[in-house]
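Participant: Fold the following for me, if possible:
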Amino acid sequence: MPKMKSHTGMGKRVKVTGSGKIVAQQAGLRHNLEKKASKHTRRLTGTVEVAAVDAKRIKKLLGR
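Facilitator: Purely as a prediction, here's the structure:
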C-alpha cells in the first residue's frame, strides 16, 4: 500500500496550531479594495480559526 500524500496546496494555505486548531487567512482581501471601507479591510487582516464544517475536510487533505 503506498503512502498517503498530503495536499501540498492546502498545506501552504492553512496552519495547524499546537492544540490542533486550523487557522487560515480571511477571505475577501485580494481585490476591489478601493470600494471597501478601511474599517472593513482592517477587520479582514490576520488569521482566524477555520469553520468546524471545513476543518474536517481540511484535516483529511492534510493527512491528519
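
Participant: From now on I want contacts and neighbour counts done on CA atoms only, so please keep to that.
Facilitator: Will do.

Participant: any idea how far M1 is from the spatially closest residue to Q25 that is not a sequence neighbour?
Facilitator: Nearest residue to Q25, sequence neighbours excluded (C-alpha to C-alpha, 6 or more residues apart in numbering): T47, at 4.5 Å. T47 sits 37 Å away from M1, going by C-alpha to C-alpha, to the nearest Å.

Participant: I'd like the structure of this one too, to check against the first:
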Amino acid sequence: MPKMKTHKGTAKRFRVTGSGKIVRGKAFKSHIMTKKSQKRKRNFRHETTIAPADRKVIARNLGRR
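Facilitator: So this is what the prediction gives:
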C-alpha cells in the first residue's frame, strides 16, 4: 500500500501539538477590523483546539492514522 499524502491545504491551516491535539487559528480576523473591539481582536491572536467531530477527518488529512 502506498504512503498517504498530506493534504497541503489542511497542513497550512492546522498543526499538531506535542501532546497530539490539533489546533487552528481563529476566523474573522482578516479585514473589517474597525468595528471589532480591542478585546475581540486580541482574542483572535490565540489558537484554539478543533471540535471533536472534525478530529478524525483532519488527522487523516494531516497524514496521521
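
Participant: coming back round to it: who's more crowded, T47 and M1 of the first structure?
Facilitator: With other C-alpha atoms under 10 Å as the criterion, T47 of the first structure and M1 differ in neighbour count, and T47 comes out ahead with 14 against 3.

Participant: Who are the contact partners of that one?
Facilitator: 23-26 (C-alpha atoms under 8 Å, 6 or more residues apart in numbering).

Participant: And the strands in the second structure?
Facilitator: 14-16, 22-24, 48-49 (DSSP state E).

Participant: Just put the ones you listed in CSV and tack on distance to K36 of the second structure and mean neighbour count.
Facilitator: Converted to CSV, the strands of the second structure look like this (distance: least, C-alpha to C-alpha, whole Å; neighbours: other C-alpha atoms under 10 Å):
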stretch, distance to K36 of the second structure, mean neighbour count
strand 14-16, 25, 17
strand 22-24, 21, 17
strand 48-49, 19, 14
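
Participant: What separation is there between the residue positioned nearest the centre of the second structure and M1 of the second structure?
Facilitator: Taking C-alpha atoms, centre = their mean, the centroid of the second structure lies closest to R24, which sits 2.1 Å from it. Taking C-alpha to C-alpha as the criterion, R24 of the second structure is separated from M1 of the second structure by 30 Å.
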